[in-house]
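1. this one's sequence-less:
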C-alpha cells in the first residue's frame, strides 16, 4: 500500500506545472517592450559582439543564442556550442518560445530554433565580479518560456547578473527511441531539455564575465518544473562545476523518474523507432500536437547525465556539494483545483475515496469537506501537502544528512495573486485561492502570467525575498537586516515563514510539518 501511495503522490507532483498551464489563460509578454538600445551596451563575447537595451537600473541582452539551433540532425540530440556571428548582434528582442501548444505561459510556438537566453546586468554594478543567478522556468516540462520573467529585480540592485535560458520542452525536450539511443550515450534517456540547461550553464562559464558576472559564483534557481530541473542538475555528473549554490522552489525532488513510453509516438508518426531520418522529418506541428495531459514529458535517471535520481545521489554521497534553499507555497495546489469550483462535498469525498482507497477515511479525518470555503480548498491542501510540502521535508532531511546546508522557507502570504485562471475572474473574485503555486514569482522574477499586479506591501515582501536570495548567492547564507535569523532546517525543523508585514511579516516557525499533516503523508503504510 505504501508503494501505491508513493506512486499517487509522485503523480501529483510531476504534473503540477502541467495542470497550471491547462488551467491558465494565455499571458505572454515582451520583456523588451519600452526599452531602447543603451549607450555603451555593445560588448563582445566568445561568439561575437552584441548590443543590449536599457531598462530602469539595468542593461538587458535578450535572445542570445547559447547553442546551435536544435534542428535537422540536432533534433533529439545533445546541444552543441553556438556558432560565431559576423557584425553586431541585435540583442534587444527575446528569442522565440520553444515548441509547445498555447497555454498560460505561451502563445504557442513551432520554432525549434529556440535555444536562446536573456541576460540582465546592472547599469551601475557595485563590484567588478558579481554573483550570477540562472533562473530555470517552470511549465511541467511541456511548456514555459523565459520571456514571461525577467531578472531586473536582481540586476537593478547593482549586486548581481541574472540569466534566464529557454530549454526544449514536451516531446522535443524529452524523447527517446532506439534511433536516439544508437546515436548518443545520452539518447536512451532523452533528457534533451536538461542537457540544454547544462549547455546554458557552460555558456555562462565562458561568457558571463563580459556582463560583469563571476563564473565562479553561480546560483541556479528553479520553480515547479524548474525546481525539478535544479534537482536533476544536483545529481548530474555532467553538471559538475557548473554552479555553486542552488534554490529549489515548489517541487519535491526525487519524484517523477519513471520514463514515458516515447517510442509509441514513432508508429503514430509513420516511422520505425530506429529510423532517425524519418523521425526528424516529422513536422514540428505534428510533434507538438501528438501529446497532451499529464506526465508525458519529464526527465529520467539511468544514463550518464543522471545515473540515479537526486535523493539516491544524496544517499550515495554523489550529490553536488553546494548550499541549498528549498521551499514551497502554503497552498500549492488550490489554484489547480479552482477549475472544479464549485465542488459538492459528496463529489469531494468520492474523489478522495477514488484516489486513496482504504486510506481515504484517514485523509478525510484530516481534511473534511467543510475545512474551507468550498471543498476545492481541502482538495487542494491534500494534493499540496502530499505532493509538495511533505516530500520537500523528506528532501531537506536527505540533503542535510548528505552534508549540504539547507535553508527551508514557506511562502505563506495569502494576499498575493496567483496565475491567470480559466476566465477573468474565475473563480469569482470573492474567492481567494491563498498562497497557491507561482505566488512568489512576481516578487522575484516579475512573472507576467499573474492575475493582477502586486500592491506596495506585496512588492515590499518581494524585495525582502530578493535581498535574502542575493545574500545567499553572495555567501551561501541568506540574511536580511531587521529580519529574524534564517537558521538551517536541521534537527530543530526551523522554517522561515514569508508574509507581508500586515499578515505577520517574516518569522521562524517549527509548526510546518504539523500544519501540513506530514506525519500522515510521510509515514504511510
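-> On my side now, so go ahead. Since the model is a prediction, treat every value here as computed from it, not as a measurement.
2. CA only for contacts and neighbour counts going forward, please
-> OK.
3. centroid residue for the chain?
-> residue 226 (2.0 Å; C-alpha atoms, centre = their mean).
4. how much space between that residue and residue 290?
-> 23 Å (C-alpha to C-alpha, to the nearest Å).
5. what's the burial count for the residue nearest to residue 194 when sequence neighbours are not counted?
-> In space, and not counting its chain neighbours, residue 194 is closest to residue 229: 6.8 Å by C-alpha to C-alpha, 6 or more residues apart in numbering. Residues lying near residue 229 (other C-alpha atoms under 10 Å) number 26.
6. do you know how far residue 90 is from residue 120?
-> 15 Å.
7. one more to weigh against that first structure:
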C-alpha cells in the first residue's frame, strides 16, 4: 500500500477520437476513509455501451487524504492543508479535461457523480473555485441535505471543520502516533498511519447518526474557500444541473427497526426535545408494529423534506435545474431493503458486475435508470422519449421522483409533517 495510487479507469465504445461523447466521472464513497475506483460495482461497460465515456479513479482517504496540521499548512504555498483527497479529485478532472478527447469523450460535457462521501465530494467540487469549468453536471446520491440538517454527520455542511479546528485535531492525532514533527510524521509506516483510520471527531455529535469521521473535507480557504451556503448566496458556485436524492432504507429507516412504543418515545424525546409531543401526534405508535412503521415513515419524510429544502435553496439562487429522487427498489438476495448504495448497480446498468441473483425485473429497472443517467449526462436533463417524466424542482416544491419499484412523482410528506420537519431543522443549534 502506498500513496502512489492515483490511477484512472476508462470505458468507451467510441469508434473515433472525434465522437465527442458525454463523460461520466464516478467518485466512490466510503466515509472519506476507504474506497477504490476499481470496485466491480462501478464497472462502466454498461453505460459505455449506451454512449457515455465512463471514468473511475482513486483518491486518497483517511490521513493520506484529509490530515491537517499547522506544519503542513506552513509548508503549503496556498496556506492550507487537509484537502488532499479533494485535490486528487480535481487532478483527475483536469486529466479528463486534457485527455478525454482521445477516448471519444467531450471535455465540455463532464458529469461528476458519487454516492455517500462521493456525493458529498460532488457538492464540494461544485462549491470549489478550483473545479470551475471542469464540471458541467452533478449527481449526488444520498448527498444533498438542507443546510440546517445535522442528521448525516459525515456529509453535513455544518460539520465541515475550519482549518484551525482541523489543525488542532491533526496535532492531537499526530501526538497519539508519537510524532511531533513533520519528519516524524513522514517516517510513520503505512500500518501506523492507518491506526485510527476510522476515528471520529468527538467534538461534534449529530442527534441520530453520531460523530462525523475525523478525516473529512476542511474549510481551508483554498480548496473550499467558503461554505456552500455562502457560495450559493453570492453566486460563486458552479451553476450546473444537479440530480440528488435518498434511498428508502437509509438515514434512520430500515427493514427491521426493532422499535417498541417505549424506545420509540425515548427516541422522540432525545431527538426532537421540545417538539417531541408534536412529533408523536403526527407519528403516533401504540404497538411494536406501529413503532417500527412510524420510525421508518418519519425517517423517510425527514430525509425527503431535508433534500427538498436544499433544492428549494438551490432553485432560488441557481439558474440550472435540480432534479430530486427517492430510490425504492431492493436488490435481490439480501434483507437490508433499498439500503445505502443499493442503487449503484442500476445507475451503472451493470448487474453483470456483482454476484447477486438478478432478475429480469432488476435488469429492466437498471435499463430504465441508466437511460435517465445517460440523458442527464448528455443534455443536463434526465428526460427522454419513453421515460416517465421527471420534473425539476422549483422553490417550495415538495415532490420527488420515485425511482426503482415505480417511476413517477412522489409527495415528500403531507403539509403538516413537512412543516414539522422544517421547524425541526430551523431549531437546530449551529454545529
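-> Thanks, I have the structure now. Just so you know, these numbers come straight off a predicted model, no measurement behind them.
8. returning to what we had before: residues in contact with the residue nearest to the centre of the first structure?
-> Going by C-alpha atoms under 8 Å, 6 or more residues apart in numbering, residue 226 of the first structure touches 135-139, 248.
9. and residue 241 of the first structure, what's its match in the second structure?
-> Here residue 241 of the first structure is matched to residue 133 in the second structure, going by TM-score structural alignment.
10. cool, residue 399 of the first structure as well?
-> Using TM-score structural alignment, residue 399 of the first structure pairs with residue 314 in the second structure.
11. remind me what whichever strand or helix holds that match packs against, helices and strands.
-> Following DSSP states H and E, one finds residue 314 of the second structure within helix 288-317. In terms of contacts (3 or more C-alpha pairs under 8 Å, 6 or more residues apart in numbering; DSSP states H and E), helix 288-317 of the second structure is packed against helix 228-234, strand 242-247, helix 261-272, strand 322-327, helix 415-426.
12. what about 6 Å?
-> With contacts taken as 3 or more C-alpha pairs under 6 Å, 6 or more residues apart in numbering; DSSP states H and E, helix 288-317 of the second structure sits against no other helix or strand.
13. angle of it against strand 322-327?
-> 170 degrees (axes from the mean of the first three to the mean of the last three C-alpha atoms, to 10 degrees).
14. the inter-axis angle of helix 288-317 of the second structure versus strand 242-247?
-> 170 degrees.
15. enumerate the positions of helix 288-317 of the second structure that are buried.
-> By neighbour count with 16 or more other C-alpha atoms under 10 Å, helix 288-317 of the second structure contains the buried residues 288, 290-315.
16. mind checking the SS state of residue 114 of the second structure?
-> strand (DSSP: H, G, I helix; E, B strand; the rest coil).
17. counterpart of it over in the first structure?
-> By TM-score structural alignment, residue 114 of the second structure lines up with residue 222.
18. neighbours around that match, how many?
-> The burial count for residue 222 of the first structure: 22, using other C-alpha under 10 Å.
19. what of the one 10 residues further on?
-> The burial metric for residue 232 of the first structure, expressed as a neighbour count using other C-alpha under 10 Å, is 25.
20. what does residue 99 of the second structure give?
-> Neighbours of residue 99 of the second structure under the rule other C-alpha under 10 Å: 14.
21. check contacts around whatever residue of the first structure lines up with residue 65 of the second structure.
-> Under the alignment (TM-score structural alignment), residue 65 of the second structure pairs with residue 173 of the first structure. For residue 173 of the first structure, the contact set (C-alpha atoms under 6 Å, 6 or more residues apart in numbering) comprises 192-193.
22. what is the three-state secondary structure of the residue nearest to the centre of the first structure?
-> helix.
23. and it, how far from residue 331 of the first structure?
-> 19 Å.
24. next: residue 132 of the first structure.
-> 30 Å.
25. so which of the two has more stuff around it?
-> residue 132 (33 against 29).
26. and that one? What does it align with in the second structure?
-> In the second structure, residue 132 of the first structure lands on residue 23 (TM-score structural alignment).
27. mean per-residue distance, the helix or strand where that match lies versus the first structure.
-> In the assignment (DSSP H and E), residue 23 of the second structure maps to strand 21-27. Superposing on the first structure and averaging over aligned pairs (mean C-alpha distance after the TM-score superposition for the first structure), strand 21-27 of the second structure comes out at 0.6 Å.
28. scan the contacts of residue 226 of the first structure and report the most crowded one.
-> residue 138 (29 neighbours).
29. my read: it touches residue 224, true?
-> Yes: with contact defined as C-alpha atoms under 6 Å, residue 138 of the first structure and residue 224 form a contacting pair (5.1 Å).
30. for residue 252 of the second structure, which non-adjacent residue is spatially closest?
-> In space, residue 252 of the second structure is closest to residue 299, 5.5 Å off (C-alpha to C-alpha, 6+ apart).
31. over to residue 209 of the first structure?
-> Of all residues not flanking residue 209 of the first structure in the chain, residue 215 sits nearest, at 6.7 Å (C-alpha to C-alpha, 6+ apart).
32. which residue ranges of the stretch 201-350 of the first structure form helices?
-> 225-235, 263-268, 276-280, 284-288, 310-316, 334-337, 345-356 (DSSP state H, counting those that start in this stretch).
33. list the buried ones in the helix or strand following the last one?
-> Tracing the chain past helix 345-356 of the first structure, the next element assigned as helix or strand by DSSP H and E is helix 360-366. Counting neighbours by 16+ other C-alpha under 10 Å, one finds that the buried residues in helix 360-366 of the first structure are 360, 363-364.
34. picking up where we left off before, how many neighbours does the closest residue to the match of residue 241 of the first structure other than its chain neighbours have?
-> Spatial nearest neighbour of residue 133 of the second structure, chain neighbours left out: residue 238 (7.8 Å); criterion: C-alpha to C-alpha, 6+ apart. Close neighbours of residue 238 of the second structure, defined as other C-alpha under 10 Å, add up to 24.
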